[in-house]
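> All I have is the shape, not the residue letters:
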């Protein structure tokens, strides 16, 4: 069991009813040396990191681990960190009509297909067969497709994952709920003090859920009204023509 092996003994379930460890990751004992790290991330920390608030916040935390896979070392060592992070982007809307249709590339396609068939028949190595085909396509894309230039500041801004009705009130209440949760989880005081902090956390979380539903309903009503306002003139014109 990975829980507790990496100085990460946080609770895996946090709710108004209490806190507990009910989720685990178990691996064969002989594979424990391949586990590099293990983390437990609460929903409040996860939401704060990715910037997305779901309709209903789960009680269970996220468990994840880093696994060392020796067979992948050679492939990753061939690529520098810079090349890995700077992947080329292609203008797929501007594909030439003869893409993958020239005699040279057609010959390579048939050769690759034969190699894939042989690889599948002899070694049954699906990954190697896929890598061969992928290399062929990438080579043709590098030679034939134009790439997107981000040097002129054309890179699109990252889309916000927050709800469209997210505002300062929700953000402030969410921060208060997260602070109350951390105080409760890290409390080392008496049972009465822990009970008080738990009640404070439950109150802050319920307050967030309440105002979240409020602003969601308001946003939906406004969007529905906008749609009705757009459709009303068209309906009037249609009946007027009749």
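Cool, the structure landed. On a predicted model such as this, the values are computed, not experimentally measured, just so you know. Residues are numbered from 1 along each chain as shown.

> Only C-alpha atoms from now on, for both contacts and neighbour counts.
Fine.

> Which helix runs longest in this structure?
Longest helix in the chain, counting residues (DSSP state H): helix 191-241.

> another one to put next to it:
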């Protein structure tokens, strides 16, 4: 596992500490106690995250991060070959004052600012200015929230030319990959035709709905492998049987989940 650290204004309330993880194996983060920075935000630009807090397990959808205030027990998991940013803060963003732990919205611009902080050559003044913009923009995720600020779904950058319908469906599915609704059912709920929704998926993600859903389910499953039985993972990500899950996984990654876990990637824990 490779971890890069970037600190700005350390030791001051307005400071920020950013850790950028890249690993060949799965990543798992627990409730980490630090003496200086206590509140934490986890965000991945290129894959799904699963988060556990208070017995509530959920997947994070497009344009989202997981927020945990200090002393709040939590676990966050990511799949192998995935980038994860962990942002540590002394202060709570104004929009998250009432949220002890849970998903928050990360807009395209906020994601860019986070990535900019995790690179060399950034002056402290510029970094703290970016930190202020990040703090002001963070807000709890709401199912009724706007779609326009969302980033792309895990593993599939959006083109920016869609109507937003595909993003609404993608966000809902990322929260619950086991949702069995087909394209026509989603289209009916959105009061559009199935053809229109399929076209929007193709524009946003470069692939049809069924292909995108399969990739989402398997990405979510990879974040859980090695932590739960395959039978439970299969059910949580929407497969009717373990055998169907194993077959889909092997087709996508060229090996069974068991072999993948043994070979892969014996990941990192932080």
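The structure has been received and is ready for your questions. Everything quoted here is computed from the prediction, not taken from an experiment.

> TM-score for these two?
Laid over one another, the chains give 0.20 as their TM-score (TM-score structural alignment, normalised by the length of structure 1), with 89 aligned residues with a CA RMSD of 6.7 Å.

> picking up where we left off before, which strands or helices does the longest helix of structure 1 pack on?
For helix 191-241 of structure 1, the elements it packs on are helix 168-185, judged by 3 or more CA pairs under 8 Å, 6 or more residues apart in numbering; DSSP states H and E.

> what about residue 184 of structure 1, how many neighbours?
When neighbours are counted by other CA atoms under 10 Å, residue 184 of structure 1 registers 21.

> Return the distance of it relative to residue 227 of structure 1.
Distance of residue 184 of structure 1 to residue 227 of structure 1, computed by CA to CA, to the nearest Å: 45 Å.

> ok, now residue 181 of structure 1?
40 Å.

> Settle it for me: which of the two has more neighbours?
residue 181 (23 against 11).

> Name the nearest residue to that one, sequence neighbours excluded.
residue 201 (5.4 Å; CA to CA, 6 or more residues apart in numbering).

> For the one you found, list the residues it contacts.
16, 177, 180-181, 184 (CA atoms under 8 Å, 6 or more residues apart in numbering).

> Among those, which one lies nearest to residue 217 of structure 1?
Proximity of the contacts of residue 201 of structure 1 to residue 217 of structure 1 (CA to CA) peaks at residue 177, which lies at 21.3 Å.

> can I assume the closest one is in contact with residue 205?
Yes - between residue 177 of structure 1 and residue 205 there is a contact at 5.4 Å, judged by CA atoms under 8 Å.

> I'd assumed residue 65 was in contact with residue 103 of structure 2.
Yes - between residue 103 of structure 2 and residue 65 there is a contact under CA under 8 Å: 5.6 Å.

> give me the element residue 36 of structure 1 is part of.
Following DSSP states H and E, one finds residue 36 of structure 1 within strand 35-41.

> what packs against that strand?
Strand 35-41 of structure 1 packs on strand 62-67, going by 3+ CA pairs under 8 Å, 6+ apart.

> what's the following helix or strand after the strand it packs on?
By DSSP H and E, the next helix or strand past strand 62-67 of structure 1 is helix 73-77.

> Identify the residues contacting residue 173 of structure 1.
Applying CA under 8 Å, 6+ apart, the residues contacting residue 173 of structure 1 are 204, 207-208.

> again, 6 Å this time
Counting by CA atoms under 6 Å, 6 or more residues apart in numbering, residue 173 of structure 1 touches residue 208.

> what about it, distance to residue 132 of structure 1?
Where residue 132 of structure 1 is concerned, residue 173 of structure 1 sits at a distance of 52 Å (CA to CA).

> what do you get for residue 219 of structure 1?
Distance from residue 219 of structure 1 to residue 132 of structure 1, by CA to CA: 50 Å.

> cool, residue 126 of structure 1 as well?
Applying CA to CA, the value for residue 126 of structure 1 to residue 132 of structure 1 is 10 Å.

> Between these two, point out the one with more neighbours.
residue 132 (14 against 11).

> Disregarding residues adjacent in the polypeptide, which is nearest to that one?
residue 112 (6.8 Å).

> re earlier: quick check: angle from the longest helix of structure 1 to helix 168-185?
When axes from the mean of the first three to the mean of the last three CA atoms, to 10 degrees is applied, the directions of helix 191-241 of structure 1 and helix 168-185 differ by 160 degrees.

> follow-up on the earlier one: and the helix or strand hosting the residue nearest to residue 132 of structure 1, which residues are buried?
If you go by DSSP H and E, residue 112 of structure 1 is part of helix 103-122. Across helix 103-122 of structure 1, burial judged by 16 or more other CA atoms under 10 Å covers 105, 109, 112, 115-116, 119.

> Could I get those in a markdown table, plus columns for distance to residue 76 of structure 1?
Below are the buried residues of helix 103-122 of structure 1 laid out as a markdown table (distance: CA to CA, whole Å):
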| residue | distance to residue 76 of structure 1 |
| --- | --- |
| 105 | 28 |
| 109 | 26 |
| 112 | 23 |
| 115 | 24 |
| 116 | 23 |
| 119 | 23 |
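
> And stretch 76-89 of structure 2, end to end?
Stretch 76-89 of structure 2: ends 17 Å apart by CA to CA.

> which residues in the stretch 101-250 of structure 2 form strands?
Using DSSP state E, counting those that start in this stretch, the strands of the stretch 101-250 of structure 2 run over residues 101-105, 139-140.

> Output those strands in a markdown table, with mean neighbour count and distance to residue 247 of structure 2 appended to each entry.
Listed next are the strands of the stretch 101-250 of structure 2 as a markdown table, based on neighbours: other CA atoms under 10 Å; distance: least, CA to CA, whole Å:
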| stretch | mean neighbour count | distance to residue 247 of structure 2 |
| --- | --- | --- |
| strand 101-105 | 24 | 31 |
| strand 139-140 | 20 | 37 |
